[in-house]
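In: The amino acid sequence is not available; the structure is as follows:
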């Protein structure tokens, strides 16, 4: 149960951080959320099971949608840098 409280705290911190103004478009904050969120997700899966873990993962992906979009685009390019063919 503590893992779900940690996940909820992660979501509250993520939403409060998104409301704050940022000159660097929140990317350092997003990196910190990812670094903290991965162990929390593992903890949720360990304590609550894979289905609850998938729900938490889907919710986290909706909060951090731009890193997920950029990762998906990078995977579609075959892992190459953006200017690799130029």
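Out: Good, I have the coordinates. All figures in this text were calculated on a predicted structure; none of them were measured in a lab.

In: Please count neighbours and contacts with C-alpha atoms only from this point.
Out: Noted.

In: residue ranges for the helices of the chain, please.
Out: Here the chain has its helices, by DSSP state H, at 2-19, 27-48, 50-63, 65-76.

In: Can I get the ones you listed in CSV including mean neighbour count?
Out: Output for those, formatted as CSV (neighbours: other C-alpha atoms under 10 Å):
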stretch, mean neighbour count
helix 2-19, 14
helix 27-48, 16
helix 50-63, 15
helix 65-76, 13
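
In: take a look at this one as well, against the first:
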């Protein structure tokens, strides 16, 4: 297994452990840190292992961080659907 896939697995373990620890801000700070660390890892995995593994890791990350993805999709829909001024 390459270093990129090992780091991706460690990221997934860290994300699950972070989700289990109680938080006052509903885990948003942790989500932002995980996103900031996860994007370079995603690029590294895609570069080393190929786009299939990159898509698998993207799906795994989106399933762990589903609320930021849901809020982003809602924001994007609002921006696309609002009338032009």
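Out: Noted; the coordinates are in hand. In this text, all values refer to a predicted model and were calculated from it rather than measured experimentally.

In: Next, the TM-score between them, please.
Out: Overlay of the two chains. TM-score (TM-score structural alignment, normalised by the length of the second structure): 0.91; 80 aligned residues with a C-alpha RMSD of 1.2 Å.

In: With adjacent residues omitted, what lies nearest to residue 45 of the first structure?
Out: Once flanking residues are discounted, residue 45 of the first structure sits nearest to residue 53: 4.7 Å by C-alpha to C-alpha, 6 or more residues apart in numbering.

In: quick one: the one you found and residue 44 touch, right?
Out: Yes: judged on C-alpha atoms under 8 Å, residue 53 of the first structure makes contact with residue 44 at a distance of 5.7 Å.

In: so where is stretch 12-21 of the first structure in the second structure?
Out: Aligned using TM-score structural alignment, stretch 12-21 of the first structure spans residues 13-22 in the second structure.

In: which residues are in contact with that stretch?
Out: With C-alpha atoms under 8 Å, 6 or more residues apart in numbering as the test, stretch 13-22 of the second structure has contacts from 27, 30, 34, 64.

In: Distance of the third one relative to residue 10 of the second structure?
Out: Shown here: residue 34 of the second structure relative to residue 10 of the second structure, a distance of 12 Å by C-alpha to C-alpha, to the nearest Å.
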